[in-house]
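K.L.:
Sequence and predicted model, in that order:
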Amino acid sequence: MNITKNIKSTAKKVLQEEAAAILQLADYINDDFQGCVEAILAIKGRVVVTGIGKSANIAAKIVATLNSTGTPALFMHAADAIHGDLGMIQANDFVICLSKSGNTPEIKVLVPLLKRKGTQLAALVSNVDSYLAQQSDFVLNATIEREACPNNLAPTTSTTAHLALGDALAVCLLESRNFSREDFGALHPGGSLGKRLYLKVGDIYTLNAAPKVKTDASLKEIIIEISSKRLGATAVLDNSGNLTGIITDGDLRRMLSNFDNLTGITAADIMTPSPLTIDCGEYAVEALVTMQKKNITQLIVTKEGSFEGFVHLHDLLKEGLV
């Protein structure tokens, strides 16, 4: 037996089956799904997502996604709910209950309690004929043909389908709320992800020197300016202070190959005109993208078109953006 071949083929089969199941969900997006989104947008409370077993794990992830995209949400384990946690649900909340079968004993106990509280209920189920589906205000259809498990037992395709449908719900709510990149950044201030969403060029370039020379600067002046400011480059400005070019260490090396006589060489002779720039109000991650695309290590920073300084790749490394 070729064990390696079986492992690869099994892995591919699982991914193909789960991918097909997710694609099938697109056919199940109906008025109930739209109604569920509209109902959540209208509530003054929170979305409470509940489930038991593996469905509880998926419910917790959906809660995390909702919270991070502008929809306040809480996780409530279905088993704990009938032992006191039901008290976390308030009058203006909306409950989403996850269950593959929709007929588990804990769910059958929980649903009447929820209805007694007058809470709107959505069922995210793989069985639209189940008790849970029949008792809910909205049914989010996550029907699958079978689990990826060869015994059709272990929750695999079903949990993937529930997770994907939860993502679809969260994104619909996000778009409906006009939830912006800035809003996302405000909820994710920590770590490198947070910095990608809020850190701007203006927050970091001021820590660097701002090397600059005039267009008629001598070779000696250029070398001293680049060496003393330690950024590997200098901006070139005309007599009015307008940015006209950049000189990098690479330009100096190329100059040695292109000129036999170095006497009288000025900045205007060796600079690269119309250099790439980035406004100080842009996100730092945009500077990183430009550097990676152009294979450079520094960018000139401007403010309303005027030279301000430099942002270097090392600055972005220190901030954890790379």
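P.N.:
That came in fine, so what should we check first?
K.L.:
going forward, measure contacts between C-alpha atoms and count neighbours the same way
P.N.:
OK.
K.L.:
Need the residues that contact the strand or helix carrying Ile107.
P.N.:
In this structure, Ile107 sits in helix 105-116 according to DSSP states H and E. Contacts with helix 105-116, where a contact means CA atoms under 8 Å, 6 or more residues apart in numbering, come from Gly51, Ile52, Ala78, Ala79, Ala81, Ile82, Leu121, Tyr131, Leu132, Gln135.
K.L.:
Check which residues of that helix are buried.
P.N.:
Neighbour-count burial for helix 105-116 flags Glu106, Ile107, Leu110, Val111, Leu114 (criterion: 16 or more other CA atoms under 10 Å).
K.L.:
What count of nearby residues applies to Pro150?
P.N.:
The tally of other residues near Pro150 (other CA atoms under 10 Å) stands at 10.
K.L.:
what does Ser130 give?
P.N.:
For Ser130, the count of nearby residues is 17 (other CA under 10 Å).
K.L.:
just to revisit the earlier point, mind putting the buried residues of helix 105-116 in JSON lines, distance to Leu173 included?
P.N.:
As requested, the buried residues of helix 105-116 are arranged in JSON lines below (distance: CA to CA, whole Å):
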{"residue": "Glu106", "distance to Leu173": "29"}
{"residue": "Ile107", "distance to Leu173": "26"}
{"residue": "Leu110", "distance to Leu173": "26"}
{"residue": "Val111", "distance to Leu173": "25"}
{"residue": "Leu114", "distance to Leu173": "23"}
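K.L.:
Contacts for stretch 32-44, please.
P.N.:
Val47, Asn92, Asp93, Phe94, Ala122, Phe138, Val139, Leu140, Leu169, Cys172, Leu173.
K.L.:
actually stretch 2-22, not the one I typed
P.N.:
By CA under 8 Å, 6+ apart, the surrounding residues in contact with stretch 2-22 are Ile144, Glu145, Ala148, Cys149, Thr156, Thr157, Thr160, Ala161, Ala164.
K.L.:
so who does Leu66 touch?
P.N.:
Leu66 neighbours (CA under 8 Å, 6+ apart): Pro72, Ala73, Ala170.
K.L.:
how about the helices in the stretch 51-200 of the chain?
P.N.:
Using DSSP state H, counting those that start in this stretch, the helices of the stretch 51-200 of the chain run over 54-68, 78-81, 105-116, 131-135, 157-176, 181-187, 191-198.
K.L.:
List the residues that contact the residue lying closest to Tyr205 once chain neighbours are set aside.
P.N.:
Once flanking residues are discounted, Tyr205 sits nearest to Val311: 5.0 Å by CA to CA, 6 or more residues apart in numbering. By CA under 8 Å, 6+ apart, the residues touching Val311 are Val201, Ile204, Tyr205, Asn208, Ala287, Gln298, Leu299, Ile300, Val301.
K.L.:
also this one, for the comparison:
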Amino acid sequence: MNLVNNIALTAKKVLTAEADAIARIAEFIDESFERCVEAILQSKGRVVVTGIGKSANIATKIVATLNSTGTPALFMHAADAIHGDLGMIQPDDFVICISKSGNTPEIKVLVPLLKRKGSKLAAMVSSTDSYLAQSADFILNANVEREACPHNLAPTTSTTTALALGDALAVSLLEARGFSSSDFAHLHPGGSLGKRLYLMVGDIYGYNQAPNVNENASLKEIIIEISSKRLGATAVVKDGSKELVGIITDGDLRRMLNKYDSTEGIKASDIMTPSPLTIEPEQYAAEALAIMQEKSITQLIVTKSGIFEGFVHLHDLLKEGLV
């Protein structure tokens, strides 16, 4: 077997081992897990997640996930905790300690100090017979039979399962709190993800030109309006009002030339597309993008209760980083 095949085989073994381990810990979701979630929900403080070594790295990710899904959390390194950082824990805080063995020296020093402060303690451990597990109020069982490392030494499977169990905990809390996409948006205002969740059509369309002609407008008036406003289209409104009745695009003008032998006397109502697609200012900009992508168009008319307001263009969404 050549080197490339060996590499591929090793990678597949690791992924399979870790996937199997995650599937296995799903069977360990029990009453203790449920009581842990309920206790966090009832807690008036924050969730403090601690660990040492690779478990500390996993703890920081779990803290980030909890914070972003509505559960206030902070990270405390187990080694630093016994050298002063224990002061960050408040009386109502809930502590989650991550340790594969549950028997490391730092953990054995830290646990009695946590208990003395009166903190509720959850142990995320592989060994439920360990000192940590036996001392905790709740056990989050992250038991693994062996690491994906061929020497059964490097934290691989154990850290993956702990990470997945942390996600299970965070999402359980999210659903129990009724944490919505709007709540998520308030905590993620930056970047394209945040904009997809909070940016409204009304936030962007007002900067555009608003080409429109009445239904009796001449071909010359239509062409001038489309050309001068540079959006490649114009809305068609009822004569004497702003009630939307149609849209005329560059494509409609080209099709008109093929359809009519003479353009004399042609008016907007003859060549417009009636009942065009529209969007309201209160709808999300991401919804406008989805419509444009589905219909293969580059602009949408913005209306309020059927009254023409303006246009939102694909370029606006590109500029906002939604595409």
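P.N.:
Structure received. Source: prediction; values computed, not measured.
K.L.:
who wins for most neighbours among the contacts of helix 105-116 of the first structure?
P.N.:
Ranked by the number of neighbours (other CA under 10 Å), the contacts of helix 105-116 of the first structure place Leu132 first, at 28 neighbours.
K.L.:
wait, what's in contact with it?
P.N.:
Applying CA under 8 Å, 6+ apart to Leu132 of the first structure gives the contacts Gly102, Asn103, Ile107, Lys108, Val111, Ala123, Val125.
K.L.:
any idea how far the last one is from Glu182 of the first structure?
P.N.:
Relative to Glu182 of the first structure, Val125 of the first structure is positioned 34 Å away (criterion: CA to CA, to the nearest Å).
K.L.:
and what of the third one?
P.N.:
When CA to CA is applied, the distance between Ile107 of the first structure and Glu182 of the first structure equals 39 Å.
K.L.:
ok, now the fourth one?
P.N.:
Here the distance between Lys108 of the first structure and Glu182 of the first structure works out to 42 Å (CA to CA).
K.L.:
With the fifth one instead?
P.N.:
When CA to CA is the yardstick, Val111 of the first structure and Glu182 of the first structure sit 38 Å from each other.
K.L.:
Next, the buried residues of stretch 273-280 of the second structure.
P.N.:
Using 16+ other CA under 10 Å as the test for burial, stretch 273-280 of the second structure gives Thr273, Leu277, Thr278, Ile279, Glu280.
K.L.:
next one: stretch 23-34 of the first structure
P.N.:
Gln24, Leu25, Asp32, Phe33.
K.L.:
before we move on, what about stretch 33-45 of the first structure?
P.N.:
Quick answer for stretch 33-45 of the first structure (16+ other CA under 10 Å): Phe33, Cys36, Val37, Ile40, Gly45.
K.L.:
Now Val64 of the first structure: closest residue in space that isn't a chain neighbour?
P.N.:
Wrong residue type there; residue 64 of the first structure is Ala, not Val. Using CA to CA, 6+ apart, the closest residue to Ala64 of the first structure is Ala73 (7.7 Å).
K.L.:
Settle it for me: which of Val125 and Glu182 of the first structure has more neighbours?
P.N.:
Val125 (27 against 11).
K.L.:
which ones are touching that one?
P.N.:
98-102, 132-133, 139-143, 162 are the contacts of Val125 of the first structure under CA under 8 Å, 6+ apart.
K.L.:
how close does the closest residue to Ala170 of the first structure other than its chain neighbours get to Thr50 of the first structure?
P.N.:
Leaving aside its sequence neighbours, Ala170 of the first structure sits nearest to Leu66 (CA to CA, 6+ apart; 5.6 Å). Per CA to CA, Leu66 of the first structure is found 13 Å from Thr50 of the first structure.
K.L.:
ditto for Gln298 of the first structure
P.N.:
50 Å.
K.L.:
Looking at those two, which one has more neighbours?
P.N.:
Shown here are Gln298 of the first structure and Thr50; by other CA under 10 Å, Thr50 has more neighbours (29 against 22).
K.L.:
check which helix or strand covers the more buried one.
P.N.:
Applying DSSP H and E, one finds Thr50 of the first structure within strand 47-51.
K.L.:
Among the buried residues of stretch 273-280 of the second structure, which are located in helices?
P.N.:
Judged by DSSP state H, those include no members of helices.
K.L.:
Let me know the closest of those to Lys295 of the second structure.
P.N.:
Ranked by distance to Lys295 of the second structure (CA to CA), these are led by Leu277 at 9.5 Å.
K.L.:
Touching, the closest one and Thr303? I think so.
P.N.:
No: counting by CA atoms under 8 Å, Leu277 of the second structure does not reach Thr303; the two are 9.9 Å apart.
K.L.:
Buried residues, the strand or helix carrying Asn5 of the second structure. List them.
P.N.:
According to DSSP H and E, Asn5 of the second structure maps onto helix 3-25. Neighbour counts over helix 3-25 of the second structure (16+ other CA under 10 Å) mark Val14, Ala17, Glu18, Ala21, Ile22, Arg24, Ile25 as buried.
K.L.:
Please apply the same query to stretch 260-267 of the second structure.
P.N.:
Ile266, Lys267.
K.L.:
Go ahead and name everything in contact with it.
P.N.:
With CA under 8 Å, 6+ apart as the test, stretch 260-267 of the second structure has contacts from Glu215, Asn216, Ala217, Ser218, Leu219, Leu257.
K.L.:
Is the first one in contact with Val236, as I believe?
P.N.:
Yes: with contact defined as CA under 8 Å, Glu215 of the second structure and Val236 form a contacting pair (5.7 Å).
K.L.:
quick one: the helices in the stretch 201-322 of the first structure?
P.N.:
Counting by DSSP H, counting those that start in this stretch, the helices of the stretch 201-322 of the first structure are 219-229, 249-258, 267-270, 284-294, 313-318.
K.L.:
Burial-wise, tell me which of the ones you listed comes out on top.
P.N.:
Comparing the helices of the stretch 201-322 of the first structure by mean neighbour count (mean count of other CA atoms under 10 Å), helix 267-270 comes out on top with a mean of 19.
K.L.:
Give me the distance between the nearest residue to Glu243 of the second structure once chain neighbours are set aside and Ile279 of the second structure.
P.N.:
Among residues not flanking Glu243 of the second structure along the chain, Ile307 sits closest, at 4.5 Å (CA to CA, 6+ apart). Applying CA to CA, the value for Ile307 of the second structure to Ile279 of the second structure is 11 Å.
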